[in-house]
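*Asks:* Predicted model and sequence below, questions to follow.
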Amino acid sequence: MFDTDHTQRFMFDNTDVRGEMAALESSYAEVLARANYPLPVQQLLGEMLAAAALLSTTLKFEGLLVLQARSEGPLKLLMVECTDQQQVRGIARFEDGIADSADLRELMPQGVMAITIDPLKGKRYQGMVPLDNASLAASLSSYFASSEQLPTQFWLHADGRRARGLLLQALPKDKQRDDQERANTWEHLTTLADTLKAEELLSLDNSTLLHRLYHQEEVRLFDVQPVQFQCSCSRERSANALINLGEADALQLAAEHGGQIDIDCQFCNQRYSFDPADIRQLFNGGGTEEPQPTQH
């Protein structure tokens, strides 16, 4: 997984521009294995996973980054989460009959994506990205271009097996103090990245890709950071949902569902079951572990 699932940072020496690359295969396959997604949904889900991995590297915090897109079109929901440890998970909700050639605007007409930063310490932040471009990369790039944040541009592709992403970001003034020089550098580097073909981004290793684009630039490549699929669900979290119901309502709900409550994680399909003994133990301070059978 370390070889195929990672992010890797690079810097352009003597400029105020940094870059990041993301590659996901094993973690992408784990996400896709949870449902029978049509190809365009597989591709868009892969692109969103790559985008989340890239964005997580730009944020210096401990916590969770969530990308959640909704629309009234055939693709109702796309949701990806990435922790500061680059543990990812994702899910999609869609209607039948999606054409293989559908793009983002067709899949999610008038869609909106929320970027939520949920740190362990500090305030929660949320930004809204209109999905009014033909691709997720273009929508994200437009959002950052129009926001007060640092100019950031994305290139994202996925084919149902591999998901890859490239990010360029302008940094605060340091090595280049002149505004025109900074603007020229940014235009030059992003124009070169625009020549990248989908098959190149999906198939080339990071060093080869950077040489293909920037062989005339001074580029410094940093160590890779692993990305992996990891679901944050747990029996304890499921039990907390029952605590919010209250003991009487939880017991009644179990009776109405054949003697137990089953809570399924939408991200990993893990099922957590609670029968009346589990529920009583939970409300009597016995914890969330399943009771051991009584020995006679």
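*Replies:* Now that the structure is in, tell me what you want to look at. Since the structure is predicted, the reported quantities are computational estimates derived from the model, not experimental observations.

*Asks:* Please make it C-alpha for all contacts and neighbour counts, starting now.
*Replies:* Fine.

*Asks:* that's a helix at Leu78, yeah?
*Replies:* No. In this structure, Leu78 is strand, not part of a helix, as judged by DSSP: H, G, I helix; E, B strand; the rest coil.

*Asks:* what about it, distance to Ser238?
*Replies:* 22 Å (CA to CA, to the nearest Å).

*Asks:* And what about the nearest residue to Tyr125 once chain neighbours are set aside, helix, strand or coil?
*Replies:* The shortest distance from Tyr125 to any non-neighbouring residue, by CA to CA, 6 or more residues apart in numbering, is to Ile117 (5.1 Å). Secondary structure for Ile117, judged by three-state DSSP, is strand.

*Asks:* Put this next to the first one:
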Amino acid sequence: MTDTIPHDQTHRFTFNNTDIRGQIVTLSQSYRDVLLQQTLPSVLLPILGEFISAVALLSETLKFDGTLTLQVRGDGNVPLIMAEATNTGHIRGILRTNQALSPNNTVPSNDVFDTSSLRSLVGSGVLTLTVDPTNGQRYQGIVPLEGDHLGDCLAHYFEQSEQLPTRIWLFANDTHCGGLMLQSLPAQQIKDLDEREQLWSTSAQLAGTLNQEELFSLSHEQVLYRLFNEFECHFFPARDITFKCSCSRQRSENAIVSLGREEAFQVLNTQQKISIDCQFCGKHYAFKKADIQTIFGDSDAALH
């Protein structure tokens, strides 16, 4: 791999005179910044990388202003994986292992994790896709754990919920992650069903030849030319992707408010302060007596 290849970008593209659109993303520094916040077995890094890649792809495909969250919760050795992306290109993510595997806060061994499928890692669980717009109503979709891998699950979701044939290929190692997405849109350019099916089948077969080395060592233009040189490809401007956590002291205050006044003061009586640590970036927020009293608007109140 070479540092001269631009990463941390996503590009939209279309094939001229067809109803097929695509998205390609590769992440390096932004992905490594996510991993710096985690202490994980090496075998799980690509799993988190796939979630980060997927949410970066989807954040460009689903038009919104706000935050897109892709999350799976289950009862297996990996009970939580979460990745977020904003419409401004900020990403963050976490992966949590079962606490029973980490006595004394040790890192679990690689060999306790079955990475053959997403379900084998998370167990019985549910995958959710949540759009939290800056203005407007929150939307959440339930993504069945259909197929062995995240890309299969998401493709199935789009086909079922939006009736858009979709294919997603995701790649990740311990330094880079990325992916490619194709979607067949409703008929506008081509009405003939046989011709549409042939174009879709051909493009999906060509995309399926993509490998990790190509994706991480070539520019997006080079990747698309190698894969789809028989198509006339229209390439849209890149969008930059960076790691940035959306945590803040105000959000931590909101979390305290959600506890309720009585419970917040009970915690304060026991611990002398309320501490909130961000799981995504490790930032620490501490609230003492005066802070809690101000939050609940009773600065003259006494602790009981």
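*Replies:* Noted; the coordinates are in hand. Fair warning: this is a prediction, and the values are worked out from it, not measured in the lab.

*Asks:* now for the residue nearest to Tyr125 of the first structure: what does it line up with in the second structure?
*Replies:* Correspondence of Ile117 of the first structure to the second structure, assessed by TM-score structural alignment: Val131.

*Asks:* Report the aligned residue range of the second structure for the longest helix seen in the first structure.
*Replies:* Criterion DSSP state H: the longest helix present in the first structure is helix 39-58. Using TM-score structural alignment, the residues of the second structure aligned to helix 39-58 of the first structure are 42-61.

*Asks:* repeat for stretch 168-185 of the first structure
*Replies:* Going by TM-score structural alignment: stretch 168-185 of the first structure matches residues 182-199.

*Asks:* same question, stretch 8-21 of the first structure
*Replies:* Using TM-score structural alignment, stretch 8-21 of the first structure pairs with 11-24 in the second structure.

*Asks:* likewise stretch 203-221 of the first structure?
*Replies:* Against the second structure, stretch 203-221 of the first structure falls on residues 217-235 (TM-score structural alignment).

*Asks:* So for that stretch, what gets flagged as buried?
*Replies:* Under the neighbour-count criterion of 16 or more other CA atoms under 10 Å, stretch 217-235 of the second structure has 217-220, 223-224, 226-228, 231, 233, 235 buried.

*Asks:* Go ahead and name everything in contact with it.
*Replies:* 1-2, 5-7, 11-16, 24-25, 203, 206-207, 209-210, 214-215 (CA atoms under 8 Å, 6 or more residues apart in numbering).

*Asks:* Mind jotting down where the strands sit in the stretch 51-200 of the second structure?
*Replies:* Using DSSP state E, counting those that start in this stretch, the strands found in the stretch 51-200 of the second structure span residues 66-74, 80-86, 90-96, 125-133, 139-143, 166-172, 177-184.

*Asks:* between those strands, which one is nearest to Ser299 of the second structure?
*Replies:* Closest approach to Ser299 of the second structure among the strands of the stretch 51-200 of the second structure is made by strand 125-133 (33.6 Å; CA to CA).

*Asks:* what's the burial count for Ala29 of the first structure?
*Replies:* Ala29 of the first structure has 17 neighbouring residues, counting by other CA atoms under 10 Å.

*Asks:* Quick check, it in contact with Arg161.
*Replies:* Yes. Assessed by CA atoms under 8 Å, Ala29 of the first structure is found in contact with Arg161 at 6.7 Å.

*Asks:* So the nearest residue in space to Ile52 of the second structure that is not next to it in sequence versus Leu193 of the second structure, what's the distance?
*Replies:* Spatial nearest neighbour of Ile52 of the second structure, excluding adjacent residues (CA to CA, 6+ apart): Ala83 at 5.5 Å. The gap separating Ala83 of the second structure from Leu193 of the second structure is 37 Å, by CA to CA.
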